[in-house]
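**Q** my questions are about this predicted structure, shown below with the sequence.
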Amino acid sequence: MSKVLILDDDADIRNVLRLILESSYEVYSLNNSDSWLQEIHDFNPDVIILDIRLGNLDGIAICKELKSRPETRHIKVILTTAALYDMKPLKKISDGFLEKPFDIDTVVKLVQRICD
């Protein structure tokens, strides 16, 4: 079973994503914890759904760091945000993009595509 880690500072978003995905994936969620890197290593996800705006953390910087480390570069990263961003540069550093608000089918199809 593939593993999905959700890193988002909004508890409601984390809970909704968990409910959508937990029937098909092992799901673990984090808020904007300073120990995010250790928790990623401990859970060893196949996919991370990563909010760009995490309060005191920068999701884009986290994505770049994960993709630059030999031990984490294989992890697929789906960036997500409700803010307006130029998606071209985001698509270059991530494996997918999910705009908030999102619908259930979009989430399921995107995670399935990336996990397969």
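**A** Sure thing, it's come through.
**Q** can we go C-alpha only for contacts and neighbour counts from here?
**A** Fine.
**Q** by contact count, what packs against the helix or strand Ile114 falls within?
**A** Following DSSP states H and E, one finds Ile114 within helix 104-115. The contact analysis (3 or more C-alpha pairs under 8 Å, 6 or more residues apart in numbering; DSSP states H and E) places helix 104-115 against helix 11-21, strand 47-51, strand 96-99.
**Q** take this one as well and set it beside the first:
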Amino acid sequence: MSWVAKAMESEAQRESFKILVVDDLLENLRLLASLLMAEGYEVKRAPDGSMALSNVPRFQPDLILLDIMMPDMDGYEVCQRLKANPQTQDIPIIFLSALDLTFDKVKAFEVGAADYINKPFHPAEVLARVKNQLKMRQQSLQLQAQQALIQTQQQQLEEATQARQIAEEKCRQMIAVATA
């Protein structure tokens, strides 16, 4: 495949990625949404944790950018709820926070974060980390699909082996009857 075809395929894949941005500051929502949409991502915004949780099943994001400090439900709780649900547990979550203490970062990873970006953030860093997480997500999904294919093929091979063994046994019985 030529480098042009690879670049076009990469661009097409990126455009299909969906990202949920969760932040209680509207300026951050606007900035992040514009930054990501300019890169071709489909973006949904949520101003709080409750709305984020209600949007995830409908939107089915490939990645979530999640603020930690929000009223009512903080990002840690949102992350814990998503990670506790088998349907959403594999969605990578990048925390965005002004909290810069090691304790806060460690807690973010303990509740299931895939990455952590300090506020104020730099657009280039956000894009690099988003691209990295989406690439890992895509590779993980490809690996899961390949594992499912291998399991299916393994099952088919086992069934074919059993069928061959049954056929061989019938042939032996027929030969034994014919020679008796």
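**A** Here it is on my side, so go on. Given the structure is predicted, the values throughout are model-derived calculations rather than measurements.
**Q** picking up where we left off before, okay, the helices and strands packed on helix 104-115 of structure 1 in JSON lines with mean neighbour count and distance to Arg113 of structure 1 next?
**A** Formatted as JSON lines, those follow (neighbours: other C-alpha atoms under 10 Å; distance: least, C-alpha to C-alpha, whole Å):
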{"stretch": "helix 11-21", "mean neighbour count": "15", "distance to Arg113 of structure 1": "13"}
{"stretch": "strand 47-51", "mean neighbour count": "25", "distance to Arg113 of structure 1": "11"}
{"stretch": "strand 96-99", "mean neighbour count": "18", "distance to Arg113 of structure 1": "10"}
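**Q** can you redo these as a markdown table with distance to Ile40 of structure 1?
**A** Shown next, in a markdown table, are these (distance: least, C-alpha to C-alpha, whole Å):
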| stretch | distance to Ile40 of structure 1 |
| --- | --- |
| helix 11-21 | 16 |
| strand 47-51 | 9 |
| strand 96-99 | 18 |
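**Q** strands of structure 2, residue ranges please.
**A** For structure 2, applying DSSP state E gives strands covering 18-22, 42-46, 63-67, 93-97, 115-118.
**Q** just checking, what residue in structure 1 corresponds to Tyr41 of structure 2?
**A** In structure 1, the residue matched to Tyr41 of structure 2 (TM-score structural alignment) is Tyr25.
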